[in-house]
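Trainee: here is a sequence with its predicted model. Questions after.
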Amino acid sequence: MDRWQAMRIFVKVAETESFAETARLMHMSAPAVTRAVAALEELIGARLFVRTTRSVKMTEAGARYFEDCRRILSDIAEAEAAAAGSYATPTGTLAVTASVMFGQMYVLPVMTEYLDSYPTMSGRTFFIDRPVNIVEEGVDVAVRIGHLPDSGFTATRVGSVRRVVCGSPAYFEKHGVPVTPMDLKEHRIAASTSAWASPEWRFARDQRVVVEAALQCNTNEAAITTAKEGWGLTRVLHYQIGPALIAGDLQIVLAEHEEPPLPIHVVHPEGRYAPAKVRAFVDLAVSRLRANRLFN
């Protein structure tokens, strides 16, 4: 087997930690994947993986070889793409992921503007309230809210979001405004039970309140709608109520007790070797998100 192809197979096994998944992703048979890795191990004279019935982990030599292989393959891909022109002009399909509401409200407009600028491109959005494995799920760019794990990916910070408690003016006129987090126990709460929600609401200076919600909503949208109607208070990320704040339908309370804001990053795995389609989208997304005063 061609050495470069064997290196590609090795890198994919290292990323997925699975021979079977690598075979599926690369449209190969599992034995062919196994033979390719074995050939590399024989060629370099070192074992690359420790394999058990439940896991595939790189050895120390494998980890060093993995970084070298990624660099070499990136150089080859860059040279080939440059010759074909794809590093000069965006081509193909761009896949982008973000959380549901943030994606719909702020990433989707960037995507449509991007597609308007490059009519030969097509786009695919994957808006879901859980972390997406960029490599395994074929995603080019991710917009992440929260602190990032050490992944080796390129991440550009574009702003931050606050976790806020809010309610309608009519609710506060009738029930009063909470002054401290503990005051929330005296108020009616409509809580979201979506992916990032927790019954323990944390605030600055290690203040914690276990909220007994009168209404549990399985989406943030439902909790926000309930708050806008004056039924009770809710807690969400402040970008989710941006339009309602501007319209005066909701007001934020307990702002002085909020935790530090969560960062927003635009993330992609290729670094400086990213193709034109990724670089063009990242540049546009960074520009548009940084320009939004809501995230400053």
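Mentor: Sure, I can see it.

Trainee: please count neighbours and contacts with C-alpha atoms only from this point.
Mentor: Will do.

Trainee: quick one: list the elements packing against whatever helix or strand E67 lives in.
Mentor: E67 belongs to helix 60-84 when assigned by DSSP states H and E. Contact here means 3 or more CA pairs under 8 Å, 6 or more residues apart in numbering; DSSP states H and E; on that basis helix 60-84 packs against helix 3-16.

Trainee: check the secondary structure at the nearest residue to A155 once chain neighbours are set aside for me.
Mentor: Spatial nearest neighbour of A155, chain neighbours left out: V267 (4.4 Å); criterion: CA to CA, 6 or more residues apart in numbering. Using DSSP: H, G, I helix; E, B strand; the rest coil, the structure places V267 in strand.

Trainee: isn't V267 right next to L148, touching?
Mentor: No: in this structure, V267 is not within contact of L148 by CA atoms under 8 Å, at 9.6 Å.

Trainee: those two: who's more crowded?
Mentor: Taking other CA atoms under 10 Å, V267 and L148 do not tie; V267 has more neighbours (22 against 13).

Trainee: rewinding a little: wait, what's in contact with the residue nearest to A155?
Mentor: V267 is in contact with V141, A142, V143, R144, F153, T154, A155, T156, counting by CA atoms under 8 Å, 6 or more residues apart in numbering.

Trainee: okay, one more to line up with it:
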Amino acid sequence: MSHHREMQVFLAVAQAGSLAAAARALQLSQATVMRTVAALESRLDSTLLLRGPRGVSLSPAGAAFADSCQRILQRVEEAERSVTGLHASPAGQLTLALPLLMTHQVLMPIAVDYLAAFAEMSLTTLAHEEPPRLLEEDIDLAVVVGHLPSSSGFAVPLGQVRPLVCAAPAYLARRGRPVSPDDLPAHRTIATSSTGHAGEWRFAEGPIKLAPRLICSTPQAAIRAALAGFGLTRCLSYEAHQELQTGQLLTVLEDFAAAPVPVQLYYREGRRAAARVRSFLDFAVPRLRAHPAFQA
């Protein structure tokens, strides 16, 4: 087996954390995958995988080698595409998962421009608040807010968003601006139950317990209530990006905000999907990185 193929097999195992899962992804037998990794370890005279009752994990040398393999294989793929023109005119269906409000606040103008540039492509967006299982749910790419769990995918950093507290100017004129998080219990607050923290808001110095006057099931409903002047709500900056840009909502307690949260474009790499996925990555990533919603 060629060195190139050995690296592909090892990287699949490293990303899947399982010989069996890697074998399924590569459409090889598990015995072939095991022999390939063993031959690679013998050739390199180094232990790359640590075998245990719960599967396999990377040794320190294996983790470093996996990073190198990923970089090398990506460069090889880019070189092949530059010669073959593989994604000069990609065609087919692309499925992108991302939080619902990000579709409205950030993505849609970029998506429309992408489809105008690639006439043979179709795009389906799915509302997905949590990191999806790309392979199991047949999703090509996902915009994920927060740190990714260990997975078999690749992640491209897009920027950061920040947690913030905001309200309509009319509410602040009527009730005043809170000076510190300790002032919040004296205000009308609007919480979101889908975050799992309706009864407390987290700040850099710790959480503040609250008794919200209104609890909404979604961030968009809470933002609508804040726009109506009902009270203060807490959200991520991208969720109310346009309302903040136009002054319909104003932020408060900026000096007490919790740490920014990373935003990443998460994707799975496959030979059949590479052209479709790469066309979107090449087109959308620079535009997403430049978007003010991701400049926390």
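Mentor: Perfect, I can see it now. Everything numeric here is computed off the predicted structure, so don't read it as measured data.

Trainee: about what we covered before: which other residues reach the helix or strand following the helix holding E67 of structure 1?
Mentor: Note on helix 60-84 of structure 1: by DSSP H and E, the next helix or strand toward the C-terminus is strand 93-98. If you take CA under 8 Å, 6+ apart as the criterion, strand 93-98 of structure 1 is touched by 103, 107, 121-129, 132, 138-144, 277-278.

Trainee: which residue of structure 2 lies farthest from its centroid?
Mentor: Centroid-distance maximum for structure 2: R174 at 38.3 Å, with CA atoms, centre = their mean.

Trainee: quick one: that one is in a helix?
Mentor: Yes: assessed with three-state DSSP, R174 of structure 2 lies in a helix.

Trainee: what segments of the stretch 101-250 of structure 1 are helices?
Mentor: Applying DSSP state H, counting those that start in this stretch to the stretch 101-250 of structure 1 gives helices spanning 108-117, 169-175, 220-228, 242-247.

Trainee: now those in a markdown table, with distance to P263 of structure 1?
Mentor: Shown next, in a markdown table, are those (distance: least, CA to CA, whole Å):
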| stretch | distance to P263 of structure 1 |
| --- | --- |
| helix 108-117 | 19 |
| helix 169-175 | 29 |
| helix 220-228 | 20 |
| helix 242-247 | 17 |
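
Trainee: that older thread, in strands, which of the contacts of V267 of structure 1 fall?
Mentor: Among the contacts of V267 of structure 1, the members falling in strands (DSSP state E) are V141, A142, V143, R144, T154, A155, T156.

Trainee: now the residues you listed: which count as buried?
Mentor: Buried members of these, counted by 16 or more other CA atoms under 10 Å: V141, A142, V143, R144, A155.

Trainee: how close does the nearest residue to A214 of structure 1 once chain neighbours are set aside get to A222 of structure 1?
Mentor: Take A214 of structure 1 and drop its neighbours on the chain: the residue closest to it by CA to CA, 6+ apart is I189, 5.6 Å away. Noted for I189 of structure 1: a distance of 12 Å to A222 of structure 1, by CA to CA, to the nearest Å.

Trainee: which one's more surrounded, those two?
Mentor: Using other CA under 10 Å as the criterion, I189 of structure 1 and A222 rank with I189 on top: 24 against 15.

Trainee: quick one: residues contacting the more buried one.
Mentor: Counting by CA under 8 Å, 6+ apart, I189 of structure 1 touches V211, E212, A213, A214, L215, G232, L233, T234.

Trainee: out of those, which comes closest to T59 of structure 1?
Mentor: Using CA to CA, V211 comes nearest to T59 of structure 1 of the contacts of I189 of structure 1, at 46.7 Å.

Trainee: in this structure the closest one contacts P199, no?
Mentor: Yes: applying CA under 8 Å, one finds V211 of structure 1 in contact with P199, separated by 5.4 Å.

Trainee: so which residue is smack in the middle of structure 2?
Mentor: V144 (1.8 Å).

Trainee: which residues touch that one?
Mentor: Taking CA under 8 Å, 6+ apart, we find V144 of structure 2 in contact with L98, P99, E129, E130, P131, V263, Q264, L265, Y266.

Trainee: rerun at 10 Å
Mentor: 97-99, 128-132, 155, 157-158, 262-266 (CA atoms under 10 Å, 6 or more residues apart in numbering).

Trainee: try G17 of structure 2
Mentor: L11, L49, R54, G55, V56, S57, L58, S150, S151, S152.

Trainee: re earlier: in JSON lines: the contacts of V267 of structure 1, plus distance to E78 of structure 1.
Mentor: Below are the contacts of V267 of structure 1 laid out as JSON lines (distance: CA to CA, whole Å):
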{"residue": "V141", "distance to E78 of structure 1": "18"}
{"residue": "A142", "distance to E78 of structure 1": "22"}
{"residue": "V143", "distance to E78 of structure 1": "24"}
{"residue": "R144", "distance to E78 of structure 1": "26"}
{"residue": "F153", "distance to E78 of structure 1": "17"}
{"residue": "T154", "distance to E78 of structure 1": "17"}
{"residue": "A155", "distance to E78 of structure 1": "20"}
{"residue": "T156", "distance to E78 of structure 1": "22"}
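
Trainee: from those, which is closest to Q207 of structure 1?
Mentor: Once CA to CA is applied, the member of the contacts of V267 of structure 1 that ends up nearest Q207 of structure 1 is R144, at 26.0 Å.

Trainee: what about that closest one, distance to N296 of structure 1?
Mentor: For R144 of structure 1, the distance to N296 of structure 1 equals 16 Å [CA to CA].
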